[in-house]
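In: fold the following, please.
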Amino acid sequence: MSNKEYDEAKVMLEAMINDSPEDPVINYHCAAVNDALGYETKAIPYYRRALENGVSGDLREAAYIQLGSSYRCIGEYDFAGEVLEKGLSEFPENPAMKVFYNMTLYNKGDHKKAFTNMLADLVSGSSEEWIRKYEKALRFYSEDVDKVWR
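Out: So this is what the prediction gives:
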């Protein structure tokens, strides 16, 4: 969609939210359109209401990712981490959510944990021949990436 189309959708969705302020799906879409336009701060309350009011399925999964990402974008790393941890408790296998969570860990200064998590996720989620070839070593190193043998 173009920015003009997002702007048009935003106007329509804002009218809909006035009629149904608690509707989780409308809240999600209000958040997503604001997010797409670069208005992360405006998107956040809509994402929160969507989750609080029971948005479900793929939209719930996306709401956790996008809310966490929005908090991360504005530098609210603690909130981002909390949202993404909660999302991962509901959707523990979501690879995108794991990546956003690990980026948040990195932003919070927990570089080692972010890296080791990403390495472990890469190894477990890859069918790439070279990753599979070195899987055992990569898993071993992911447990203690700083260890040195002399």
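In: contacts, neighbours, all on C-alpha from now
Out: Fine.
In: if I pick the residue nearest the centre of the chain, what's in contact with it?
Out: Closest to where the C-alpha atoms of the chain average out (CA atoms, centre = their mean) is I65, at 2.5 Å. Contacts for I65 (CA atoms under 8 Å, 6 or more residues apart in numbering) come out as L84, G87, A96, M97, F100.
In: what about the helices in this protein?
Out: 3-19, 24-36, 40-52, 57-73, 77-90, 95-107, 111-125, 129-133, 135-143 (DSSP state H).
In: output the contacting helices and strands for the shortest one.
Out: The criterion is 3 or more CA pairs under 8 Å, 6 or more residues apart in numbering; DSSP states H and E, and there are no helices or strands that helix 129-133 contacts.
In: how near is the nearest residue to K113 once chain neighbours are set aside to N53?
Out: Counting by CA to CA, 6 or more residues apart in numbering, the nearest residue to K113 once its immediate chain neighbours are dropped is L105, at 7.2 Å. Between L105 and N53 the computed distance is 28 Å (CA to CA, to the nearest Å).
In: run this one through as well so I can compare:
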Amino acid sequence: MNSDRERDADLARAIRLREQGRAAEARERLSALAERHPQDAEVAYQTAWTHDVLGLEREAVPFYEQALSRPGLTEEDRHGAFLGLGSTYRVLGRHEESLRTLRRGLDEFPHDPALQAFLAMALYNNGEGREAVRTLLKVLTATSDDQRMQAYRPAIEHYADDLDGTH
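Out: As a prediction, this is how the structure comes out:
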């Protein structure tokens, strides 16, 4: 039990450091914590996130992968891990892996607008511009509170599926 409390306190301190803009210090603490708790999904996720904050995308990937391959993440953190890993793969030019990860995220979180927006970017980077635009138009109509957007929602959604306007 003492070890669990110590882990929780160490993790909370590291997260606080990252939130205070002291990500390099947080990275040091989280890397050490990840070594002590290699099966801990939450530690892996927080370590990945901190590497991402520092622009260390390549180093973040294995931690995201570990986090998603183990039980123990909250729903919010699991969502964040899919988003983080999918986005990181995209930034690294690993577009197929990005698409696969973001689609896995959408399997668990259907219709999530953030995952859909990142999927649209990955689709674009993968040369699938038409699907990217379709996805963004559907996200826009589903999430906009703008009265004009909602008035034209049926038409926009129709044309999202028929971008050339042939039907």
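In: before we move on, the earlier item: mind checking how far the residue nearest to the centre of the first structure is from E22 of the first structure?
Out: From I65 of the first structure across to E22 of the first structure, the span is 20 Å (CA to CA).
In: can you check M118 of the first structure too?
Out: When M118 of the first structure is compared with E22 of the first structure (using CA to CA), they lie 36 Å apart.
In: more neighbours: which of those two?
Out: Higher neighbour count among M118 of the first structure and E22: M118, with 19 against 16, using other CA atoms under 10 Å.
In: could you find the counterpart of the more buried one in the second structure?
Out: Counting by TM-score structural alignment, M118 of the first structure lines up with L136 in the second structure.
In: go on, D7 of the first structure?
Out: By TM-score structural alignment, D7 of the first structure lines up with A24.
In: if any of the contacts of I65 of the first structure are buried, put those into a ChimeraX selection.
Out: Selecting only the buried entries of the contacts of I65 of the first structure in ChimeraX, with 16 or more other CA atoms under 10 Å as the criterion:
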select :84,87,97,100
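In: and which of the contacts of I65 of the first structure is nearest to Y39 of the first structure?
Out: Nearest to Y39 of the first structure out of the contacts of I65 of the first structure is F100 (CA to CA; 18.6 Å).
In: aligned counterpart of that closest one in the second structure, please.
Out: In the second structure, F100 of the first structure lands on F118 (TM-score structural alignment).
In: next up, the contacts around that match.
Out: Taking CA under 8 Å, 6+ apart as the contact definition, F118 of the second structure lies against L83, G86, S87, L102.
In: who touches the second one in this structure?
Out: Taking CA under 8 Å, 6+ apart as the contact definition, G86 of the second structure lies against E97, S98, L99, R100, T101, L102, F118.
In: the same query, at a cut-off of 10 Å, please.
Out: 61, 64, 80, 94-105, 115, 118-119, 122 (CA atoms under 10 Å, 6 or more residues apart in numbering).
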